[in-house]
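Asks: need a structure here:
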Amino acid sequence: MVTSAYLPPSSHRRALPGRGDVVYPIYWIAAAALIVAALLGLPLNQPAAVAGATLVFIGGGLPHGAYDIALLRRSVALNRSALWRAVGGYVAVAMVMVLLWMTVPLVALVLFLAVASVHFGEDWPMLEEPLLRVAAGAAVIAAATIGHREDVSALFVAMSDPRAAVIAQIVTAAAPVTLLVTMVGIVLAWREGSRDWAAAMALCFVLLVALPPVAGFALFFVFLHSPRHLAQTRALLRDMTLVRWIGTGALLSGLVILGWWGMRIIAPSRFDPSVVAQAFQLLASVAVPHLLLSRWLERRLIAAPFSEGKT
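Replies: Take a look at the predicted model:
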């Protein structure tokens, strides 16, 4: 998402032609570790293992969207007043998502699934049709329902209400179509020379089906999806020292977690006590403004070239 949002739409694929084919060694190490654990019969679906996987996908995944404001300053020339308005808008959208979780969680769940599908679909530039990219993005969610439908349904219900079981059934019904689209994307990636990416995604989807949902999602989100976006963000913010760049991500991620914790204290009865459910709700609350900000920047950059001004 970072790449498509912070480069002009007419040139972002040319600027980073290998956007979808970057796979870091850490992914293969994590995938191998999970395969070994599964073959040894380790209880990856037990509470302790699920809690560990939850910490992994929050700690390793949340920072990849933590640089939005820094990229906003870098990409679009804004005075201080306009910048604060943009920051206020970002926070306001996140707060709306939190309020949706507190008042109409079923709506929040549907919105989260839609945003996640769009976001993950942006990892498939080889699929030219936008609806196909969304379908490929949705496959990340749908794959888990094939092998663990009841677990996914229980998670949706914990995040929302009992009616969310119907949403899980819809996702399960759509799984064959979304996975077929993903297979097409993998074949196209292979033919275009992105063979590491194609192999990694093929393995990832097998593990999304075979592994418990939280473990499979953590593998995809933290070790395949997020590192690439973090590397792109680092390239765009290359004049930051490494210490400052890491500190910025850690600080903003920490503020997000503290904000969620504060809301949890203010209205504890409005949230399910499950740590996993709350982790996904937190992720959703920042994913929506993250997507909207990138769309806004993309429109701004149609008329304004990318700027490399200092932050």
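
Asks: Every contact and neighbour count from this point should use C-alpha atoms.
Replies: OK.

Asks: Which helix or strand contains residue 185?
Replies: helix 164-191 (DSSP states H and E).

Asks: How far does that helix sit from its chain's centre?
Replies: What separates the centre of helix 164-191 from the centre of its chain is 17 Å, taken as CA atoms, centre = their mean, to the nearest Å.

Asks: Please name every helix or strand in contact with that helix.
Replies: If contacts are counted by 3 or more CA pairs under 8 Å, 6 or more residues apart in numbering; DSSP states H and E, helix 164-191 sits against helix 130-159, helix 195-210.

Asks: Export those as JSON lines, with columns for mean neighbour count and distance to residue 33.
Replies: Shown next, in JSON lines, are the helices and strands packed on helix 164-191 (neighbours: other CA atoms under 10 Å; distance: least, CA to CA, whole Å):
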{"stretch": "helix 130-159", "mean neighbour count": "22", "distance to residue 33": "19"}
{"stretch": "helix 195-210", "mean neighbour count": "19", "distance to residue 33": "12"}
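
Asks: Dump those to CSV, plus distance to residue 294.
Replies: Formatted as CSV, those follow (distance: least, CA to CA, whole Å):
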stretch, distance to residue 294
helix 130-159, 16
helix 195-210, 24
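
Asks: Look up how far residue 103 lies from the nearest residue in space to residue 174 that is not next to it in sequence.
Replies: In space, residue 174 comes closest to residue 142 once its chain neighbours are excluded; the distance is 7.1 Å by CA to CA, 6 or more residues apart in numbering. Distance, residue 142 to residue 103, using CA to CA, to the nearest Å: 26 Å.

Asks: I have a second one here; can you model it like the first so I can compare?
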Amino acid sequence: MTARRRAPTGRGDVVYPAYWLAAALLIGVTLLGVPLDQPAAMGVATIVFIGGGLPHGAYDIALLRRSVALDRLGMVLAVGGYVAIALLMVFLWMSMPLVALILFLAAAAVHFGEDWPMLQEPLLRVAAGAAVIAAATIGHPAEVAALFVAMSDPRAAVIAQVITAAAPVALLVTAIGIALAWREGSLSWATAMTLCLVLLVVLPPVMGFALFFAFLHSPRHLAQARARLHDMTLARWVGTGALLSSLAILGWLGLRTMAPAHLDPIVVAQAFQLLASVAVPHLLLSRWIERRLACAPHLPPADDASVSNDAPRDRGPF
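Replies: Below is the predicted model:
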């Protein structure tokens, strides 16, 4: 039998103080009776999950450059392919939004499942990744269905019903993952994820997702990318994340302006559509990089922050 893997540094056993502060704030305002499902609150949550979540995919090209030697033409082709996949997702939102929604939910489950390395079977990791969506659907089925419909079309309400039916299995698998994490010493991760799932059930869906995505999921992936790109200066690191995230937002707004009739005007729905458009190429490239690193032990691992004498110096994202 294969030994269980403890969550690696920067992925499963690191929880940053900002998460506990954000969770405490949400619990406090909920106990005080502050309505969190109003447009203003939803707008703040949308800004938080876009601003806090988009940057963790902004270093994909820099990580690609670090993991494989590419000449200028190869880099242009890689960047072009990345952008083409993102544009394909935008096209799907405009022409086949239901297909785009299904792809988004599947990609989210797979990507969030990467936070559960203590679960050996890939299907179990996907189920645990889907628990984030399932918990929100159990707590607020009508709101989640309405969001799915706003993102695609009225048939999307059926998807919310399917997720609700599958939610007990996803949450049971997640409970097993939490128990394994606790037994293996990842106490902070186990506690944080348990609290997060409870809040996903209790809080409005967008608010709960913002807590998970911007304060629990994204920071660990950013830490992993930072460790691999340890020789990138802090100024260039921050600039790369801000620049590429801003370009993604501006590109989406430009496409939205050119095709206003095909995209829902609700800001929250558009934010999730934007997230989906960049999530699919991010998932594909990140999984390829993981396989590349697994096959190349001489490359620095995610939690190795040491700088070797022959490590390439800061060359920026491109």
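
Asks: Fetch the TM-score of the aligned pair.
Replies: Superposed pair, TM-score by TM-score structural alignment, normalised by the length of the first structure: 0.93. Supporting alignment: 299 aligned residues with a CA RMSD of 1.5 Å.

Asks: picking that back up, among the helices and strands packed on helix 164-191 of the first structure, which is nearest residue 288 of the first structure?
Replies: Smallest distance to residue 288 of the first structure across these (CA to CA): 15.2 Å, for helix 130-159.

Asks: which residue numbers in the first structure go with stretch 135-142 of the second structure?
Replies: Per the alignment by TM-score structural alignment, stretch 135-142 of the second structure matches residues 143-150 in the first structure.

Asks: That stretch vs the second structure - mean distance after superposition?
Replies: Its matched residues in the second structure lie on average 0.6 Å from stretch 143-150 of the first structure after superposition (mean CA distance after the TM-score superposition for the first structure).

Asks: can you map out the helices along the stretch 201-311 of the first structure?
Replies: 213-220, 226-236, 242-266, 275-303 (DSSP state H, counting those that start in this stretch).

Asks: Which part of the second structure matches the helix holding residue 185 of the first structure?
Replies: The aligned range for helix 164-191 of the first structure is 156-183, by TM-score structural alignment.

Asks: Ok, stretch 69-89 of the first structure next?
Replies: Going by TM-score structural alignment, stretch 69-89 of the first structure sits over residues 61-81 in the second structure.

Asks: Same check on stretch 255-274 of the first structure?
Replies: Taking TM-score structural alignment, stretch 255-274 of the first structure hits residues 247-266 over in the second structure.

Asks: Tell me which residue of the first structure lines up with residue 93 of the second structure.
Replies: By TM-score structural alignment, residue 93 of the second structure lines up with residue 101.

Asks: who touches that match in this structure?
Replies: 108-109, 160, 270-271, 281 (CA atoms under 8 Å, 6 or more residues apart in numbering).

Asks: Out of these, which end up buried?
Replies: Among the contacts of residue 101 of the first structure, the ones that count as buried by 16 or more other CA atoms under 10 Å are 108-109, 160, 271, 281.

Asks: From those, pick the one nearest residue 22 of the first structure.
Replies: residue 281 (28.3 Å).

Asks: That closest one reaches residue 159, doesn't it?
Replies: Yes: the criterion here is CA atoms under 8 Å, and residue 281 of the first structure meets it with residue 159 at 6.9 Å.

Asks: Which residue of the first structure is paired with residue 195 of the second structure in the alignment?
Replies: Residue 195 of the second structure maps onto residue 203 in the first structure, by TM-score structural alignment.

Asks: Check the spacing between that match and residue 224 of the first structure real quick.
Replies: From residue 203 of the first structure to residue 224 of the first structure the distance is 11 Å (CA to CA).

Asks: Same check on residue 198 of the first structure?
Replies: From residue 198 of the first structure to residue 224 of the first structure the distance is 12 Å (CA to CA).

Asks: for residue 110 of the first structure, same thing?
Replies: 24 Å.

Asks: who has more neighbours, these two?
Replies: residue 224 (24 against 15; other CA atoms under 10 Å).

Asks: how about the more buried one, what's its partner in the second structure?
Replies: Under the alignment defined by TM-score structural alignment, residue 224 of the first structure is paired with residue 216 of the second structure.

Asks: ok so, going back, average offset of the match of helix 164-191 of the first structure relative to the first structure?
Replies: Mean for stretch 156-183 of the second structure is 0.5 Å (mean CA distance after the TM-score superposition for the first structure).

Asks: So what touches the match of stretch 135-142 of the second structure?
Replies: Contacts for stretch 143-150 of the first structure (CA under 8 Å, 6+ apart): 151-152, 168, 171-172, 175, 179, 205, 208-213, 216.

Asks: Quick one: distance of that stretch to the chain centre.
Replies: 19 Å.

Asks: what does stretch 172-191 of the second structure give?
Replies: 20 Å.

Asks: again with stretch 158-175 of the first structure
Replies: That offset, for stretch 158-175 of the first structure, works out to 19 Å (CA atoms, centre = their mean).

Asks: How about that stretch, which residues are buried there?
Replies: Applying 16+ other CA under 10 Å to stretch 158-175 of the first structure flags 158-161, 164-165, 167-169, 171-172, 174-175 as buried.

Asks: how near is residue 179 of the second structure to residue 42 of the second structure?
Replies: 33 Å.
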